[in-house]
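Undergrad: Next input, structure requested:
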Amino acid sequence: MAQSAFSLTRPNSGQFWMYSLLGALYSVGMGYLVSRMGPLGAGVAILLPIGLVIMIVLMMEPRFGLFLYLHLSFIVGLTRFFPVEFPVGLLIDGVLALTLVSTLVNGSRMEWRGMRSPAFALVTIWFVYTLIELLNPEAPYRPAWFFHVRPFSMHWFFAACIVLVTPITRNDIRIMVNSWLGWSFLAALWAFKQQYIGLTTNETIWLNSGNNAVTHLLFGQLRSFSFYSDAAQFGGEMAGVTVVAVIRVFEEKKLLHKLFFLALALVYFWGYAVSGTRSALFVMLAGFPFYLLLKRDFLKLAIGVVMAVPLVLLLLYTSVGSSNYQVQRMRSALTPMNDPSFILRLQNQQKLKGYLSHYPFGAGIGTSTDMGARFSPWHWAAQTPPDSWYVELWIETGQVGLTLYILMILGLVGLGVWRVWQLKDPWLIKIMYAFLAEFVGMAVMAYSNPVLGQFPTDTIIFISTMLIVTCYRWDIRPVNQPSDVTLQKLPTLQL
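TA: Below is the predicted model:
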C-alpha cells in the first residue's frame, strides 16, 4: 500500500526533521526575545505565528483581506486600552496593500471588467490628483503628505480596486453589514457604561491628555466616545447606523424582524444622544429623507415632514426638555448662530479664505490639523483649526482639490441612485438603500466634522460606495421576469 508523502510517525522523514528544526529554532528565538523584551517579547511570540497564518490566508483569498480591513477599522479605537502603543493604522495600510497584491496573485478568478465602472474613474482621478499634490511647492514638509493621503484617497483607491474585481458574494455583503451593526451595538453599550457607570483608568488618562477634557467634558457632562477616536466620530457613526436600522424597520416584511431593528435603532439613537455630538443630527435629517426620495414614496416623505416639523419647532421655539443635557445639545444644533463655537468656525473660514485665494492647489497635504501641528507648527495652515472635513481638504488641496472631491461625491451618489433604481431583488434593495442614505448623511455631517477621514466611518464608506455602484452584480430578478441576458438569447421572429 502506498504511503503518504509526509508522516510524523516515520522517524526518517526529511520533512519531519525540517519542521522539528524550524520549531526548535523558533522556540530558541522566541525565548531570547522574551528574555530581552519581557511581556512585549511574549506578545510577539504569540502574535507572530497568528500573523503568518493570517498573511497566508489573505494571500489565498482577497475577500478575507476585506473582512480583516473592516474589523481592524473598529479595533483602532481599542488601542487606547493596550499597555503599549500599537500602530494599527499602519497595519491597516499593510492589510490593504497585501489584499491588493492578493487580487493580482489570484488574477485568473478576478472580475477585471469591474474596473470599467465610472466610479473607479472618479476615485482614480481624485487619487491621481492627491499624488500630484506631493509636488506642491507650498508644502512646508513633504513627508507629512503620506499621513493624510491615506484617509484622503489612498485607502479609497485601494478599496475600490479590491471591491470592484473581487468575486464578492451576497453572503459576504450580509456578513459585512452584520459585522458593522454588531460592532456598533457593542460601541453603544460601552458608551452607556462610560455615561452611567464611569470611565476606565486608560480612558481617564486619555481624557486628561491634550485638549480632550475641554471637548469631552462640557458643563460637567461627559460626552461619551466609546472606543472610537472621539465623541464626534462616535456620535456620527451612531447616527449613521440609526438611519440604517430605521430603514430596515421600514423595509423588513416580518414583524419579528421589524421589532428587532426597531430595538437596534433605539439603542443606536441613544448612543448618538450620549455622545453630545450636535452635527450628527444632520446625518439623520439628511439620510432618512434621502431614503424616502430613493423609494420615490412622496406620500411617506410628506408624512415624515409633517411629523418632523412640529418636533423641530418644539426644539427651536420652546424650552421643553432643556433640563436634559442630550435634548439641549440637539436643540443647540438647530440654532448654530447662537453658538459661539460655530461663529468662531465661520470666522476661521473667512481668515482661511484670505490665505487660500493665493493658493488654488492648497498648502499641501499634511499641513493642517494633527500632522501640521506635528511637522510644521509655524505654518499658517497648522495654526487655524479647520473643524470640518471639507475645510481640511480646502486647506490642503485648494479650491481645485475641494471641487474635484465634491464632484466625486456627487458623481458616486448619482451613479448609486441610478444603479439602485434598476434593482429588482428586495433584499439587495434594502441593503443598498441603507448604504446610500448613510453615505449621504455622513457627507452632510462632514461639513462640521472630519468624519469621512476617520476609522471606522471611512472604511464603511470606501467599501459601501463600491458595492452600491456595482450592486447589479448580485441582483436576483423574480422568476417570472427574464433577465436582459435571457432576452438577448430569445429567437427573433423572421418575417
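Undergrad: rest of the way, CA atoms for contacts and neighbours
TA: Noted.
Undergrad: did I read that right, Lys424 in a strand?
TA: No - counting by DSSP: H, G, I helix; E, B strand; the rest coil, Lys424 is not part of a strand but coil.
Undergrad: leaving aside the residues next to it on the chain, what's closest to it?
TA: Arg477 (5.4 Å; Cα to Cα, 6 or more residues apart in numbering).
Undergrad: Please list all residues in contact with that neighbour.
TA: Taking Cα atoms under 8 Å, 6 or more residues apart in numbering, we find Arg477 in contact with Lys424, Asp425, Ser483.
Undergrad: Just give the number of residues close to the first one.
TA: The tally of other residues near Lys424 (other Cα atoms under 10 Å) stands at 15.
Undergrad: same check, this time on the one 5 residues further on
TA: Other residues within reach of Ile429 by the criterion other Cα under 10 Å amount to 20.
Undergrad: just Leu72 next, same as before
TA: Leu72 is flanked by 20 other residues according to other Cα under 10 Å.
Undergrad: returning to that earlier point: quick one: the residue nearest to Lys424 from Ile175, how far?
TA: 22 Å (Cα to Cα, to the nearest Å).
Undergrad: before we move on, what about Leu218?
TA: With Cα to Cα as the criterion, Leu218 and Ile175 are 38 Å apart.
Undergrad: Also Trp126?
TA: When Trp126 is compared with Ile175 (using Cα to Cα), they lie 29 Å apart.
Undergrad: between those two, which one's more packed in?
TA: Regarding Trp126 and Ile175, a neighbour count based on other Cα under 10 Å identifies Trp126 as having more, with 22 against 13.
Undergrad: contacting residues around stretch 50-60?
TA: The contact list for stretch 50-60 (Cα under 8 Å, 6+ apart) reads Phe64, Gly65, Leu98, Thr99, Val101, Ser102, Val105, Asn106.
Undergrad: Before we compare anything, build this one as well:
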Amino acid sequence: MLLKKSATVPKKKDAGSSHLRPLIGAALISCAVAWLMGHLDYKLSWAFAAVFVGLPFVFFAFTFPRFGLLTALGLSYFIFFIKRIVYNYELPVGLVVEVLLITSAVGVLVRSFLHDEMKPGWYKNKITVMVVLWIAYLLLQAVNPNMTSMSGWQLAFRGIISFIATYYISFYAFNSLQFVRSFTWLWVGLAAFAAAYGIYQEVAGLPPWDLKWVTSSPTLFALNFIQGKFRKFSILGNVSAQGIFMAYAAIFCLVMMMGPFKTKIRIYMAISAVLMLLAMAFSGTRTAYAQVPAGIALYVLMTINNRRTLMLAMGAMAVFIFILFGPIYTPQIIRIRSAFFPSEDSSMQVRDKNRSRIQPYIWTHPIGGGIGTSGEHGREHAPNHELAGFPPDSGYLEVAVEMGWLGLLLNLSVKFVILFTGVHFFYRCKDPEVKILYAAYICSFFSITVAHFAQVATGQLPNGMIYNCTYVILIKLIEFDRSDQSSSYFSS
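TA: Sure, this is the predicted structure:
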C-alpha cells in the first residue's frame, strides 16, 4: 500500500532549472535581436529595435501615466545626445517623447472613465481657462488667410498635441507633494549632470561625436566657434538651449538653497547651482546671463523681509559687480559683459533694426502672417511668404509676426495669469516647503519670460517640458499646504 501510494506522488521540479528558464529565454531573444539588427537594413534594424524596446515602455506609460511623464522627461534630456553619439542627426528620437506623452494622456483618460481617478473640476481655474483660450487661438491659425502654406502650422500642431498631453497628465500626476518632490529631484539631478558634462567639454575638450556634429556644417561651426574656442552645448540641442536651461536650473537651485531643508540638501543645491552657472558661462549664451539677475531680483522682491534673502542679495550683487568691472578679461567674462552693454554689441544693433523694420507689418496684420512663416522655418515651409527668412530673434517677436498683436496680447496675458497665480498662492501658503517650492518655480518661470524677449526660449527640450509642467505645479501646490487646503480664489 505504501509503495503504491509513493508511486503516485509527482516528482519535485528542479528549482534551479525553473529559475534558469526565463534567463535562457531572454538570452536567446537577445541573441536573435542582435543577429537580426546585424543582418537587416540599417533603417529596418532601428525599427525592429524600436518595436522590441519601445512597446514595453508604451505599455507602462499607458498603464502608469506618472511613469510615462517621468520617462518622457528623462528622455527629453538625451534626444540630441543620442543623435550625436550614433552619428545620425535625423534619428526621430523626439517622436518617442511625443508617443510617451500621448500614450500616458490616453492612459489617464481611460482611468478617469473607468475608475474616476481625475478630481472633478480639475479644469476650473484661471490658468487652465487662459491655456484653453491660447490653444483655441493656435488651432484657429490653421485658417489664417495670410498663410501661403499649411506646412508650418502642421509641424506646430505636433507641439500643440504634446503640450495638451503634458498639461492633462500633469493634473493627474501632481496629486501629492511626494510626486512634486520626485519630479523636481529628477529634473534637477539631470540638469546637474548636463552641467557637469558641459564643464567636462570645457576642460577635456569636445568628444569625437560632439566635435563631428559641431563641424558638420559651416553654419553650426560659425555659431559655436567664437574667439578661438567652441561654445559648450553639453547633452542638449544647441548652445542657446544649454545656456537658457542652465540659468533656469541655477535660479531654481539658488532659491531652494534658502529653503527649510537639511544641510546636506542645501549643500547639494549650492554645488549644483555653481556647476550650472559655470556651464551657463561656457555656453556663451548672452540671454542666459540676463536671466540669472532677473530671477534673483524677483526672489529678493518676494522675500525682502527675510534675513537670508538680504545675504543672498548682497552676495549676488558683489559677484555681479565684480564680473562687470573686475580685472578679468577671459572670453566668457567679456561675453557676459556684452549682454549688459547692448549698445556696444553690433548683433544687438542689427536685432533692434529688424524689430523697427517689421513693426508696420505687425500693426497691419492683427492675426499675423501664420505659424511657421518666419525665419528659416519660413524658408522651408512657406518660401513665397513675405516673412520667409525674417529672423525674429525673440519669442515675443515671433508670436507678433506670425500670430499678430492679438496673439502677442493673449500670450502675455497667459504668462501674467500664471505669474499672478503663483505669487498669490506664495503669500497664502504657510507650509515652509510648499512656500519655497512656489518661490523656486515662480522665479525660474519668470526668468524664462525674460529670456523669451531675446530668444525663442520656451519650446526647447527639456526646458519646455518643465516649463509646461510648471503651469500645473503652481495650481496644485496650494492643495498640499497644511494650513490652507482650499484654493477658491482662482476657481471659475
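Undergrad: Now the TM-score, please.
TA: After superposition, the two chains reach a TM-score (TM-score structural alignment, normalised by the length of structure 2) of 0.85; 456 aligned residues with a Cα RMSD of 2.8 Å.
Undergrad: Now the residue nearest to Lys424 of structure 1: which helix or strand?
TA: Here Arg477 of structure 1, judged by DSSP states H and E, is contained in no helix and no strand.
Undergrad: that older thread, of the contacts of stretch 50-60 of structure 1, buried ones?
TA: If you count burial by 16 or more other Cα atoms under 10 Å, the buried members of the contacts of stretch 50-60 of structure 1 come out as Phe64, Gly65, Leu98, Thr99, Val101, Ser102.
Undergrad: Please name the nearest non-neighbouring residue to the last one.
TA: Going back to what we said before, that points to Ser102 of structure 1. Per Cα to Cα, 6+ apart, closest to Ser102 of structure 1 is Met59, 4.8 Å.
Undergrad: What residue in structure 2 is paired with that neighbour?
TA: Aligned by TM-score structural alignment, Met59 of structure 1 pairs with Phe62 of structure 2.
Undergrad: Now for that match, how many residues are close by?
TA: With other Cα under 10 Å as criterion, Phe62 of structure 2 counts 24.
Undergrad: Of the buried ones among the contacts of stretch 50-60 of structure 1, which belong to helices?
TA: Judged by DSSP state H, the subset of these located in helices is Phe64, Gly65, Leu98, Thr99, Val101, Ser102.
Undergrad: counterpart of stretch 230-246 of structure 2 in structure 1, which residues?
TA: So stretch 230-246 of structure 2 sits over residues 222-238 in structure 1, by TM-score structural alignment.
Undergrad: any residues touching the matching stretch, and which ones?
TA: With Cα under 8 Å, 6+ apart, stretch 222-238 of structure 1 has contacts from 74, 76-78, 80, 184, 187-188, 190-192, 194-195, 216-217, 268-269, 271-277, 279-281, 283, 442, 445, 449, 451, 454-455, 457.
Undergrad: Tell me which of these fall in helices.
TA: Short answer: the contacts of stretch 222-238 of structure 1 in helices (DSSP H) are 74, 184, 187-188, 190-192, 194-195, 216, 268-269, 271-275, 281, 283, 442, 445, 457.
Undergrad: Helices of the stretch 101-250 of structure 1, start to end?
TA: 118-132, 145-149, 155-165, 170-196, 201-207, 212-216, 231-251 (DSSP state H, counting those that start in this stretch).
Undergrad: most neighbours per residue, which of these?
TA: helix 231-251 (a mean of 26; mean count of other Cα atoms under 10 Å).
Undergrad: what's the mean deviation for that one versus structure 2?
TA: Compared with structure 2 after fitting, helix 231-251 of structure 1 has a mean deviation of 1.1 Å; criterion: mean Cα distance after the TM-score superposition for structure 1.
Undergrad: Among the buried ones among the contacts of stretch 50-60 of structure 1, which one sits closest to Phe146 of structure 1?
TA: Leu98 (18.0 Å; Cα to Cα).
Undergrad: counterpart of the closest one in structure 2?
TA: In structure 2, Leu98 of structure 1 lands on Thr103 (TM-score structural alignment).
Undergrad: Leaving out chain neighbours, which residue sits closest to its match?
TA: Excluding its sequence neighbours, the residue lying closest to Thr103 of structure 2 (Cα to Cα, 6+ apart) is Phe62, at 5.3 Å.
Undergrad: gap between that neighbour and Leu75 of structure 2?
TA: 17 Å.
Undergrad: cool, and Ala281 of structure 2?
TA: From Ala281 of structure 2 to Leu75 of structure 2 the distance is 25 Å (Cα to Cα).
Undergrad: residues near the corresponding residue of structure 2 for Arg419 of structure 1, how many?
TA: Counting by TM-score structural alignment, Arg419 of structure 1 corresponds to Phe425 in structure 2. By other Cα under 10 Å, 22 other residues sit near Phe425 of structure 2.
Undergrad: which residue packs closest to the aligned partner of Val456 of structure 2 in structure 1, ignoring adjacent ones?
TA: For Val456 of structure 2, the aligned position in structure 1 is Pro450, judged by TM-score structural alignment. Taking Cα to Cα, 6+ apart, and ignoring the residues beside it in sequence, Pro450 of structure 1 has Trp389 as its nearest neighbour in space, at 4.0 Å.
Undergrad: so that neighbour touches Gln454, yeah?
TA: No - Trp389 of structure 1 sits out of contact with Gln454 when judged by Cα atoms under 8 Å, with a separation of 10.0 Å.
Undergrad: Same drill for these two, tell me which one is more crowded.
TA: Trp389 (19 against 16).
Undergrad: Just list the residues touching that one, thanks.
TA: Under the criterion of Cα under 8 Å, 6+ apart, the neighbours of Trp389 of structure 1 are Ala446, Tyr447, Ser448, Asn449, Pro450, Val451, Leu452, Gly453.
Undergrad: For structure 2, which segments are assigned as strands?
TA: Using DSSP state E, the strands of structure 2 run over 225-226, 229-230.
Undergrad: in the superposition, what's the average offset of the last one relative to structure 1?
TA: Just to be clear, that refers to strand 229-230 of structure 2. Mean deviation for strand 229-230 of structure 2: 2.1 Å (mean Cα distance after the TM-score superposition for structure 1).
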